[in-house]
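Enquirer: just to be clear, the model below is a prediction. Sequence and coordinates:
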Amino acid sequence: MELFLWGILPYVMVAVLVGGSIWRYRYDQFGWTTRSSQLYESRLLRIGSPLFHFGILVVIIGHFAGLVIPKAWTDALGVSEEMYHFAALALGTVAGIATLVGVGILIYRRRTTGPVFMATTNNDKTMYVVLVAAIVAGLATTVIGVIGPHEEVTYRDTVAPWFRSLFVFQPDIQAMSEASLDFQIHTLIGMALFMIWPFTRLVHAFTAPIHYLFRPYVIYRSRDGRPTAGRGIRRGWAPVGTPDRSSDKAAGRTTGRTRR
């Protein structure tokens, strides 16, 4: 069982994640979206969405630092184990609570707003169950680390070496088997979340619209064609091949800019 859980299942998870994402992109590009419901309700969305997204971003960064950066590196930088754990627990607790509160608001909104609830599929419900379970399990490991008995062997000695060993295709099953039960449960739920990821609305995270910040303006003109009195026309970022705007000004057409 340990061989399957910690030596085989992680690679099955990666295969499903990568293969499922490729399949979804090729055969369901129109479904590759969050199916935004902002038009139905925006007040709770403005609160819950930033809490969840910024919280989960910090959680991801924290997991990366804890699992990828070896203990020897932080020791070489002069960061003591006490300092490391204090920072990790403090930041992890705040980020975890923010993420849990944010997703709680989003679930409440989805359940109590009629049109949003009607647009909720069984796929969404399954995703929310697994996502909340992963967040709660992560917070539980943090709380146990704070109020529970101090252990000589921590996740940096068990989960982290096992995680890094997966990338060289030599899974350290013994290290993961020595991890505490709360970390093992959290890891299994996390793998389940990534296995369903390509088939849910969470897939939109792979196509965050970062390129939007670097796209040029779209040129538009007013319908009446009257010039703008008392205000000069600012030159913007014009794509190659577009006509000079001075000809528009001479022709008496109003020119403006907006994002695509």
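Expert: Perfect, I can see it now.

Enquirer: could you use CA atoms for every contact and neighbour count after this?
Expert: Fine.

Enquirer: give me the residues contacting stretch 162-181.
Expert: By Cα atoms under 8 Å, 6 or more residues apart in numbering, the residues outside stretch 162-181 that reach it are 2-3, 6-7, 10, 67-68, 153-155, 157-159, 161, 184.

Enquirer: same thing but 6 Å
Expert: 6-7, 158-159 (Cα atoms under 6 Å, 6 or more residues apart in numbering).

Enquirer: cool, stretch 187-203 as well?
Expert: 13, 16-17, 20-21, 34, 134.

Enquirer: let me know the closest of those residues to T242.
Expert: T34 (34.5 Å; Cα to Cα).

Enquirer: second one coming, line it up with the first:
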Amino acid sequence: MNRVAPIVQNADVGVGSIVLWGVLPYVVLAVVVGGTVWRYRYDQFGWTTRSSQLYESRILRIASPLFHFGILAVLAGHIMGLFIPASWTAAVGVTEGMYHFMALSIGTIAGIGTLLGIVLLVWRRRTTGPVFMATTRNDKFMYVMLLAALLTGLATTVISVLDQSVADYRQTVSPWFRSIWIFQPDVAAMTAAGPSFKLHALWAMALFAIWPFTRLVHAFTAPVHYLFRPYIVYRSRGTGSSSHHHSSGHRGWEPVGTQDRAHGSTKVSTRRKGAGRR
């Protein structure tokens, strides 16, 4: 920490730094929130991954888990590195060496897995005719942004290992990131970060800015309502059992009380009784 503190204090904070690290994050947050609300209100039918599993599933069975589990691990690593201060991990006995070893090893595996998954997904879309025909320009642009964000993230890992003069991101990027959420952006801390970290941060903000307007928006939803939706009645058992079902207090769809249906249920019941007498 002492090695980085003078670098942060002596950082040259100009107008460009203020715009990039003090203003731009809030513009991106406004676009993400506003864009997500707009998409939910006016394009709920488009709020989907537009799955292409029916066209091809062999490669998808490998590529999709690689990408999704990898991106979840990458997200967990970012949350730990950006939200948890170094003093907290030190307080529980995790040294800087231990932390960086875990971050480097686990982060590299997760990043490579995610990169391999998205490369397979792109190759599948390019080589499978029906999937390629279903790919829009929006999808292509999204894949480019995702690939660039992953590559710049992996580049920061490699550069920070090879170049020991690069300031520790836990003393530059992390304080800046946490300061955004309390509306006191630490522009000097981010200005002192290495060029690779700045490029990765800018690309990440660009990716989040387009997020609500691409298929990536499905990441903001979860099928929680499936746990609480009522039962779907495919076939009625007749008026007797139906009335008993509703009187018992079980949730379900209300029956459609048409006269034809009532007569039809009575006829079926009568026929069944007659068949029993024979």
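Expert: Looks like it came in fine. Predicted model only: the values in this text are computed from it and were never measured.

Enquirer: spatially, which two of the contacts of stretch 162-181 of structure 1 are the most separated?
Expert: With Cα to Cα as the measure, no two of the contacts of stretch 162-181 of structure 1 lie farther apart than G7 and T158, at 14.1 Å.

Enquirer: from W211 of structure 2, how far off is the residue most central in space within structure 2?
Expert: Using Cα atoms, centre = their mean, the residue of structure 2 that lies closest to the mean C-alpha position is A219, 3.8 Å off. Distance from A219 of structure 2 to W211 of structure 2, counting by Cα to Cα, to the nearest Å: 9 Å.

Enquirer: repeat for R58 of structure 2
Expert: 28 Å.

Enquirer: what do you get for V173 of structure 2?
Expert: Separation of V173 of structure 2 from W211 of structure 2 (Cα to Cα): 22 Å.

Enquirer: likewise M142 of structure 2?
Expert: With the distance defined as Cα to Cα, M142 of structure 2 ends up 8 Å from W211 of structure 2.

Enquirer: do the same with P195 of structure 2
Expert: 24 Å.

Enquirer: those two: which has the busier surroundings?
Expert: W211 (20 against 13; other Cα atoms under 10 Å).

Enquirer: what's the counterpart of that one in structure 1?
Expert: Applying TM-score structural alignment, one finds that W211 of structure 2 aligns to W197 in structure 1.

Enquirer: G113 of structure 2 now?
Expert: Checking TM-score structural alignment: G113 of structure 2 goes with A98.

Enquirer: next: I71 of structure 2.
Expert: Checking TM-score structural alignment: I71 of structure 2 goes with I56.

Enquirer: can you pull the contacts of the residue found closest to its match once you drop the neighbours it is linked to in the chain?
Expert: Among residues not flanking I56 of structure 1 along the chain, T99 sits closest, at 5.8 Å (Cα to Cα, 6 or more residues apart in numbering). When contacts are counted by Cα under 6 Å, 6+ apart, T99 of structure 1 is found next to 51-52, 55-56.

Enquirer: average distance between the helix or strand encompassing T187 of structure 1 and structure 2?
Expert: Under the criterion DSSP states H and E, the helix or strand holding T187 of structure 1 is helix 181-196. Following the fit onto structure 2, the mean deviation recorded for helix 181-196 of structure 1 is 0.3 Å by mean Cα distance after the TM-score superposition for structure 1.

Enquirer: thanks a lot, see you next time.
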